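Chemist: generate coordinates for the sequence data below:
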Amino acid sequence: MNQSEKIVPLLPLRGILVYPTMVLHLDVGREKSIRAIENAALDENLIFLATQKDVNVDQPTAEDLYTIGTLAKIKQTLKLPNGTVRVLVEGLHRAELLHLQEQEDVVNVNIQVLKDKEAHDLEEKALMRTLTQDFEQYIKVSKKISNETFATVVDIMEPGRLADLIASHLPLKIKEKQDVLEILDAKERLRKIISFIQDEKELLDLEKTISQRVKKSMERTQKEYFLREQMKAIQKELGDKEGKTGEVEELRTKIEQSGMPQETKDVALRELGRYEKLPSSSAESGVIRNYIDWLLTLPWTEATEDILDVVRAEEILNKDHFGLEKVKERVLEYLAVQQLTRSLKGPILCLVGPPGVGKTSLARSIATSLGRNFVRVSLGGVRDESEVRGHRRTYIGAMPGRIIQGMKKAKTINPVFLLDEIDKMSNDFRGDPSAALLEVLDPEQNRNFSDHYIEEPYDLSKVMFIATANTLATIPGPLLDRMEIINIAGYTEIEKIHIARDHLVPKQMKEHGLGKSKLQIREDGLVALVRYYTREAGVRALERQVATICRKAARILVTEAKKKVVVTDKNIEEFLGKKKYRYGQAEAHDQVGVATGLAYTSVGGDTLPIEVSLYPGKGKLILTGKLGDVMKESAQAAFSYIRSRASELDIDPEFHEKNDIHIHVPEGAVPKDGPSAGITMATALISALTGKAVSKEVGMTGEITLRGRVLPIGGLKEKSLSAHRAGLKKVIMPAENEKDLDDIPDSVKENITFVPVSHLDEVLAHALVGVKE
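Modeler: I've put the predicted structure just below:
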């Protein structure tokens, strides 16, 4: 046997490793290990310490042990009460396990003692000095190793022993410690330990940085907590609720009691949870709070109970508005059905008529008669879809659309909701607001109206929507299809006088501080006011003139000390100046080449005189008066009809080769278009060509074909009212419009004779003077 080889007992170690020169206490519990210690005591107290690869193996074999271990000497043994033995060992040398001899009571091993390879050169000294300095810095950073340990390290001169001792104090894993144990070259071992120490120092620096950050964060959190607790205590002393916590609880209670659908409630509570976690200074906190406030302020279940009394509703509507029978009838029908079913969806009405006829005030009266809240939203000039449907919450300054804002103002789920000036909407690159209204005004869809800001479905099915418009021409077809159209024509002279006497005069007298004892406007004064100072379909200008009279009367009462002012047709010019209009637009005499047409405009009906002049030429047809394409085509059609029937109409068949014809419609600055001037132009042309005068008392409206047929037109009621205002006695109209005569007030029918015609021959028979009917 080689002198460096020995046979000694084996002591397997679990989770621990002993370096040479290292003194350590070991607790031994396995029977074979205790016998190994006892056998070692019989022969020089030497024992081989080998570390197990797997700590869970109870009876290790040669494969379970690292082959490089430590030859140690047992310095002391002590039996403990629990049966284990505490042994003090001192590492002597590195050794390699050559062979394992397993017996029944003990395991012996053949080992070969290994010696360190030391060079004792300058590089080795430099590595020792570097290691010592790094170890000193490590001790300062870690604060887990005492200064006395460093004092013992400084005095060591052997490089291998220095490396082993420092490695024993480093927090290395068993595998890393085993790697150090297996290195025999002192220089390489020193480098390995230097690398370990530097890695540990970096880790300790990172731990220190993290620890400082955490400490600062904890200090800040503790400070905030302390300040919040102080604030709570102060608020409690002052009797206030406990800051944000109290606010969140209050909001949670409101959400639970709001009556909103469960899906919406879940969203609101989720947003409230986010709001609670965010600091008050956060911008998002304000956005979420604003959103929750909107959800809470919207009505979800609050509703007014409809006053289902048809008689009472009729009284209110009649009291507030004179005439307008169709609208009143429709509202009363809705009430009657509601009284029977109590489940009818809110109707969607569209009141169409000229300005000043009372569309908006009528909607307010409907709300009063139903006992519902009233809300009005003006759509005039709206050209952005988000004005109707709202902005997404991701945008700065986002707001719900006008529909949701209106519902917030209404405070109930079943108001009368007025969409004013629906025909004045426009569109641009930001979308089409009229398309956004399709969902609002569709009874099948508005149960789940979606606003971009609210995002959750909102029920509009119980709302009674009323839209107003001056004309249907600018309302898109799909939107028009969803509404029930009710036309409100202008008022007759008799209706205007009635409205002025019962509504406008009392209202203006009250606003101007005048009682019945101070101002009186007699019936003849009202008639003069309507005839000579206003010319409109509605009563807005009439109200302004009444206000003017009230102001003048107030000044007279104050400055001239009169007790009462009386306004009559004789002195009305003192208050309003010279007459603005001549009552009746009818011509003073029957004239050749002049026919009176009836036109329909967005502000009601109007008379439209058409003049024809002939002079020598080559058959050129000149049209003036800012006419649209349709009116120009009507003139061409009339001209062609006359040429085709010239001989039958007693007109020179060659008239178009000898004369130029000029057709003019006065008020050239006002654009005019439409097909209903066809028979008027033909009559004026035939009058000019035959020399027969057109009756001054006749007005006419109707479209003409090349065969002379008269086709139906629209707006007969408005045109009839303009004929009545103009003082005409006869109105020629298409036979197919006879059904519209039911809409014309009796006061107009009493003064005007309506003549239904199917062909131009019938028109001429009634319009031209001297032609037999």
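Chemist: from here on, contacts and neighbour counts on C-alpha atoms
Modeler: Noted.
Chemist: and Leu370, what does it touch?
Modeler: Asp306, Ile307, Leu308, Ala313, Leu335 (C-alpha atoms under 8 Å, 6 or more residues apart in numbering).
Chemist: now do the helices in the stretch 351-500 of the chain.
Modeler: Under the criterion DSSP state H, counting those that start in this stretch, helices of the stretch 351-500 of the chain are mapped to 359-370, 385-389, 402-410, 433-440, 477-481, 493-499.
Chemist: to compare against the first, here's another:
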Amino acid sequence: MAENQTLTYPLLPLRGLLVYPSMVLHLDVGREKSVKALEEAMVNDNHIMLIAQKETNMDEPQREDLYSIGTIAYVKQMVKLPNGTHRVLVEGVDRAEVEEINEKEEYFEVAVRKLEDVSEDQNEEEALTRTLMEQFEQYVKVSKKVTQETYDTLADIDDPSHLADMVASHLPIKVKEKQEILEISEVKQRLKRIIDIIGNEREVLQIEQKIGQRVKKSMERTQKEYYLREQMKAIQNELGDKDGKSGEIAELKEKIENASMPERVELVALKELRRYEKIPQSSAESSVIRNYIEWLVVLPWTTETEDNLDVPHAEQILDEDHYGLDKVKDRILEYLAVQQLTQSIKGPILCLVGPPGVGKTSLAKSIARAINRQFVRVSLGGVRDEAEIRGHRRTYIGAMPGRIIQGMKRAETINPVFLLDEIDKMASDFRGDPSSAMLEVLDPEQNSTFSDHFIEEHYDLSNVLFVATANTMSTIPGPLMDRMEVIQIAGYTEVEKLHIAKEHLLGKQIKENGLTRSQVQFRDDALMKLIRRYTREAGVRGLEREIANVCRKAAKIIVSGDKKRVIVTEKMVEDLIGRPKFRYGQAELEDQVGAATGLAYTVAGGDTLSIEVLISPGKGNLTLTGKLGDVMKESAQAAFSYIRSRADELKIDPEFVEKNDIHIHVPEGATPKDGPSAGITMATALVSALTGRAVSREVGMTGEITLRGRVLPIGGLKQKALSAHRAGLTKVIIPYENNKDLEDIPESVKEDLTFIPVKHLDEVLEVALKGETNESS
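Modeler: Next up, the predicted model:
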């Protein structure tokens, strides 16, 4: 048969398959045209043309969808299967190239030209054949896809072309690569190409083996861990821990990873988690470790709120919530202004000192609202144990972090406003000194590495705005006071109380008692009567209680149907809540002999202090009553000694000591009294009693006296001035050196009071005493 002779055969397109010459293969045929082509081949000489499709998913391939070179095959057998497909046994005969495809009614017919093998150098082909078999032998050893029997069968083939085709048919390569081999007519080139493919396949297999070994080792380790975990579960079940801890461990680990802890803290948490995993659930230490990990997880490490540094906005909120308190407001606005410029200032540590009811705690809340921070309050009143601040060590049963860390947990941010309430009421005993533990909390240079005994890791408090409150500075240790910026909050004047009542207290109490502004109204004179006659305080807490009392009475009147609207006037106040509790102020109704009005600074703010002296026949005994402290007793002794030394100048009988007993009394004897400011008041009362000259009822005084009659400066002038104003006094004698403190006193008080600075007791007596000696006394 000539090489260029054209032959005609039915066409059978193959999907995902390729048949080489001399290759025997079973095919399943289901497409209608393919079945018709087979039937036509069986009718004629059993020959058919097999050509691979370029795309396997195409059901109706056209000329361009088929390769141009295929294999002429002999159909040995065709069997129809129950599912309608035909199973065919074919044997490849020759390579052939398609010249023309004709579409018949039911199948395709192709005109093809056979392709003969090209063999040039038999020696080189022999060498390539040996190389091919060596490579294939190595491939068979590492591959599980080709058996040794297959290799033995192929080794018996002598024809290089036939051998090349048969080896290619057993390689796990793509149809495209098999088609390339089919299209190579030169035997030498075909052998080389197959040798290259086998080499590549061997390398791939070796890599797969390495990967497989690694996977196997990993699986073995995983299986070992799984086995050990199952053993641990069984042990835990025996110990009573039926559920095991695997889910709990995974949950805790996820929480640790999501907590944004510093790296050192996260390492500690993971280490403790590994310990927790190994310890049985029933162990006492298990709950300790679990508790510790949960505390580390819930603490804020990086979460913070964004500060609102708008100064006018903050000023508006502070003014809304509080009337007056200008110094505190200015300090907060200064803090915001500086932070707006620097973005790096550490949180200041403010200490608001003042009597109860002046708004220290509520001011801290307003600060938090003004700068958009979380607010946390911790009460330190009565705290005696250092562990309350620093926490307990985890070795103790029931160990917990201290109040600082607990407060940070509640805040959920690293930059809250943290109120340390009643810091002056901490105490110390054998359990430690909590005020010393507070030194680290309140030191801006140290609190970035605050150490709690329970947490044991450094915690950064430098972003916290600490605000402490205290009623008095006298009980706060010096080193602790040194770390805070003290802002004094004195009591309110009557005018300020009136404003606070109208702008804040009335609306709050009317709402809390279920009333409306239209149902109950307060006249200014009624509020002023509540302030003067029903309360005596520096703050407004008692005033709020009295307003609430009036609102309850009004609610009762409205509910009972007596009235639909209650207007509270000055006259009506007494009818609603009873008789006044206090006299208006403490000023005497008339000038008194032997009685002087002093001014005192107490925990409740400023107050007036009446000092009485009584002269009676006796043997020179000096009696002091009124529950006086050591300082006031010494002031009385100093005043007494000074008057004895100046008896002639004061027109006092020098022998009055031998003839008389002297009794100095400060009323309200149940109330403890002490402080270095009553010296000139006692001296004035003594001189008045000994000379018979009356003390002006309009004069109040404060100042300490020396044995030479000098008047020494005092503290708390603002509070004392407010008490004088409340008491209805018109003149206040003050030490000359306290002149500088007058700028702190409200203008409304200065308008009603005349301040007289003095350096010596003679000046005090000149202002305070009236008239000449009363001989009848």
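Chemist: hang on, the earlier thing: and the contacts of Leu370 of structure 1, which are buried?
Modeler: With neighbours counted by 16 or more other C-alpha atoms under 10 Å, the contacts of Leu370 of structure 1 contain buried members at Asp306, Leu308, Ala313, Leu335.
Chemist: in TSV: the residues you listed, plus secondary structure and distance to Glu188 of structure 1.
Modeler: What follows is the buried ones among the contacts of Leu370 of structure 1, written out as TSV (DSSP: H, G, I helix; E, B strand; the rest coil; distance: C-alpha to C-alpha, whole Å):
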residue	secondary structure	distance to Glu188 of structure 1
Asp306	coil	98
Leu308	coil	104
Ala313	helix	107
Leu335	helix	103
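Chemist: and these, which is closest to Ala595 of structure 1?
Modeler: Ala313 (46.2 Å; C-alpha to C-alpha).
Chemist: so stretch 472-481 of structure 2 matches what in structure 1?
Modeler: Under TM-score structural alignment, the match for stretch 472-481 of structure 2 in structure 1 covers residues 471-480.
Chemist: got it, and stretch 298-308 of structure 2?
Modeler: With TM-score structural alignment as the criterion, stretch 298-308 of structure 2 aligns to 297-307.
Chemist: now find how far off-centre that stretch is within its chain.
Modeler: Relative to its parent chain, stretch 297-307 of structure 1 has a centroid offset of 23 Å by C-alpha atoms, centre = their mean, to the nearest Å.
Chemist: next secondary structure element downstream of the longest helix along structure 2?
Modeler: Assignment by DSSP state H gives helix 187-238 as the longest helix of structure 2. Scanning forward in sequence from helix 187-238 of structure 2 by DSSP states H and E, the next helix or strand is helix 246-258.
Chemist: need the longest strand for structure 1.
Modeler: Ordering each strand of structure 1 by length in residues (DSSP state E) puts strand 85-102 first.
Chemist: so which elements touch it?
Modeler: Strand 85-102 of structure 1 sits against strand 23-28, strand 68-79, strand 107-114, with contacts defined as 3 or more C-alpha pairs under 8 Å, 6 or more residues apart in numbering; DSSP states H and E.
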